[in-house]
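[1] One predicted model, sequence on top.
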Amino acid sequence: MGAGHDHHGGIAGAAQRHVGRLWAAFALLATLMVVEAVTALATGSLALLSDAGHMFTDVLGIGMALAAITAARRGGRDAQRTFGLYRLEVLAALANALLLSGVAVYVLVEAVRRFGDPHEVTTGPMLVVAVLGLLANLVAFGLLREGAKESINLRGAYLEVLADLLGSVGVIAAALLIMTTGWWWADPLVAVAIGVFILPRTWRLARAALRILVQAAPEHLQVDAVRDRLSAVPGVAEVHDLHLWTLTSGMEVASAHLTMEPAAEVGSVLAAARTALHDDFHIEHATLQVEPGESPGACGRIEW
């Protein structure tokens, strides 16, 4: 029997390439979060408080992303952590989704209560701070957009910033509406709109994180297609015990047992199989066990 192991530089992690942008977004949003929270309490605006709450989760989410990236980098130095601490990124994304859902539910409940008893809001400071929040979120949105395509953790922070950006627009609209018409219900109405917008997106983020944690095959990879491709490798008679999962964002992992044809050469089969996984499916980390054809089932296969 032979075994092959392919371990390329991609295992370094997509999120680590965007640490500088994360720090910049973190500092900017943390400053505006404090300003929004203080102003929301001073003006009595639920919409602005909702926006400040979402900005708090932005800051916390980015902070968790930075902590996960740092821990993942350091975890690779411990010989007992053979996969490092890359799963911390996924756990941070799941915590992000749960926290943001909690904030959204709280705002929705408070907004419903206020519909029956509208509060007077001081619109001048509310409008100024909402504009500042919009500008800050636009900058943060630009900083995180590229990384969100590669990392589930950054995607969580990016979604929060997107929701907060739209929330700032809503707060500005509510302030202008109250200033021009005196319609106080605009404040809780905008708060409800923010909550309704963000909840489905946080649930999708949580679902993506849970798929990784339960080691389901990546949605963009079809297990049968991978099996068929490996079966087509010259010298491979049969493929079994095939497993595909995601370690963390951008790190798909595969393991498989390949039964060889009698005349096949181990080195050639391994090299061709690795190339097929890399070129056709962008799987850069693969552990392959090659077995002689005359001893089927000798590996003691396990059905999971």
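    Received the coordinates, thanks.

[2] When you work out contacts or count neighbours from here on, use the C-alpha atoms and nothing else.
    OK.

[3] my guess is residue 2 contacts residue 287, does it?
    No. With contact defined as C-alpha atoms under 8 Å, residue 2 does not reach residue 287; the gap is 10.7 Å.

[4] what's the span of stretch 248-266 from first residue to last?
    30 Å (C-alpha to C-alpha, to the nearest Å).

[5] Now do the buried residues in that stretch.
    248-261, 264, 266 (16 or more other C-alpha atoms under 10 Å).

[6] can you give me the strands in this structure?
    Taking DSSP state E as the criterion, the chain carries its strands at 2-7, 236-248, 251-260, 285-291.

[7] Let me have those in a markdown table, adding distance to residue 272 as columns.
    Below are the strands of the chain laid out as a markdown table (distance: least, C-alpha to C-alpha, whole Å):
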| stretch | distance to residue 272 |
| --- | --- |
| strand 2-7 | 11 |
| strand 236-248 | 10 |
| strand 251-260 | 12 |
| strand 285-291 | 11 |
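
[8] Out of those, the one nearest residue 36 is which?
    Residue 36 lies closest, by C-alpha to C-alpha, to one member of the strands of the chain: strand 236-248, at 33.8 Å.

[9] what packs against that closest one?
    Packed against strand 236-248, as judged by 3 or more C-alpha pairs under 8 Å, 6 or more residues apart in numbering; DSSP states H and E, are the following elements: helix 87-116, helix 186-213, helix 223-231, strand 251-260.

[10] try this one side by side with the last:
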Amino acid sequence: MAEGHSHGGGAGRNERRVAIGACLTAGFMTAEIVGGLVSGSLALIADAVHMLTDTVALAFAWAAFRIARRPATWRHSYGFDRVQVLAAFVNGASLFLIAGWIVFEAAQRYGQPVPILAGPMLVIAILGLLVNMLVFYILTTGDRDNLNIRGAILHVMGDILGSVAAIVAALVILWTGWLPIDPILSVVVAILVLRSAWVVARDAVHILLEGAPANLEPEAIRADLIEAVEGVREVDHIHAWSISQERPMITLVAHLSDGAAAAQTVAAIKRRLQDRFGVGHATVEVDYGPTGG
């Protein structure tokens, strides 16, 4: 049996961006919480609470990148990259709780509207939007294929939507005095956040359950190796999964033709898996006997 190892890098850039985003979010969070309490706006309070959880989520994402940098050990032979996936799952799951709280509070407020100071609400919401857009830009300059970064970006996108909703609600209240717009827009934001949270949580669970990456369909791998690698007459027992989105894994059994050199053929299979499917870690077992289940 032979193995190929490839551990992805480049986490330092993502780590720095998440750290900056966490600091900016935490810096404005206090002002928004105070502003929401003073103005009485649920939309602003909801966005402030979301920014509080974002600070925790971004800090968790930063810690995940730090932990992932640790070298592999005999107890954790694949390293700690999957901590990033766990962080993404926790971030996605937390958004469900946030959205549920917003909907509950909105239902209470809709039946019993409270006075809202639309002027302060508008100013704070605009400042919050500017801060959130800056954090969003910083995060999107990182690796957007990284599930941990995607989870952080979705949290900030929820903040941007919350700030926009608070701005719209403040303007409507200033122009018309119609208070129900505040809880209504809060629910709209919660629904949009839920949709994004589902995508990240679903992808994280798929990886945690050792699901196969979308581009590693066993039959396609089998057909490609038989056609592209000389000496391979059959491939079976193909298992594909990933440690993180950037680290797909494959194990398989290659049945070789008589006279095919095992070492050279295995090397050719690994090169093909790397070049064609982006798999840098493959375990290939060689068999010269008949194929079978």
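    Noted; the coordinates are in hand. Just so we're clear, the structure is a prediction, and the values are computed from it rather than from any experiment.

[11] sorry, back to before: out of the buried residues of stretch 248-266 of the first structure, who's nearest residue 238 of the first structure?
    Closest to residue 238 of the first structure, out of all of these and judged by C-alpha to C-alpha, is residue 259, at 5.1 Å.

[12] Tell me the counterpart of residue 81 of the first structure in the second structure.
    By TM-score structural alignment, residue 81 of the first structure lines up with residue 76 in the second structure.

[13] err, residue 23 of the first structure, not the other one
    Under the alignment (TM-score structural alignment), residue 23 of the first structure maps onto residue 19 of the second structure.

[14] thought residue 39 of the first structure was touching residue 129?
    Yes. Contact criterion C-alpha under 8 Å: residue 39 of the first structure and residue 129 qualify, at 7.4 Å.

[15] ok, back up a step: what's the spacing between the match of residue 81 of the first structure and residue 217 of the second structure?
    According to C-alpha to C-alpha, residue 76 of the second structure stands 27 Å off from residue 217 of the second structure.

[16] Which one of these two is surrounded by more residues?
    With neighbours defined as other C-alpha atoms under 10 Å, residue 76 of the second structure and residue 217 compare such that residue 217 has more, 13 against 9.

[17] ok, that one - contacts?
    Not one residue lies near residue 217 of the second structure by C-alpha atoms under 8 Å, 6 or more residues apart in numbering.

[18] Aligned to residue 270 of the first structure, what sits in the second structure?
    Following TM-score structural alignment, the counterpart assigned to residue 270 of the first structure within the second structure is residue 266.

[19] Setting aside sequence neighbours, what's the nearest residue to that match?
    In space, and not counting its chain neighbours, residue 266 of the second structure is closest to residue 284: 6.7 Å by C-alpha to C-alpha, 6 or more residues apart in numbering.

[20] Tell me how many other residues surround the counterpart of that neighbour in the first structure.
    Under the alignment defined by TM-score structural alignment, residue 284 of the second structure corresponds to residue 288 in the first structure. Residue 288 of the first structure has 21 neighbours, counted by other C-alpha under 10 Å.

[21] To what extent is the counterpart of residue 173 of the second structure in the first structure buried, counted in neighbours?
    Matched by TM-score structural alignment, residue 173 of the second structure corresponds to residue 178 in the first structure. By other C-alpha under 10 Å, the residues close to residue 178 of the first structure number 19.

[22] from what I can see residue 265 of the first structure touches residue 236, true?
    No. Residue 265 of the first structure lies out of contact with residue 236 (C-alpha under 8 Å); the separation is 9.9 Å.

[23] Can you show me the helices along the stretch 1-150 of the second structure?
    Along the stretch 1-150 of the second structure, counting by DSSP state H, counting those that start in this stretch, helices occupy 11-39, 42-68, 82-111, 118-140, 147-176.

[24] Could I get the ones you listed in TSV, plus columns for distance to residue 278 of the second structure?
    Compiled in TSV, the helices of the stretch 1-150 of the second structure are given as follows (distance: least, C-alpha to C-alpha, whole Å):
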stretch	distance to residue 278 of the second structure
helix 11-39	18
helix 42-68	21
helix 82-111	18
helix 118-140	23
helix 147-176	17
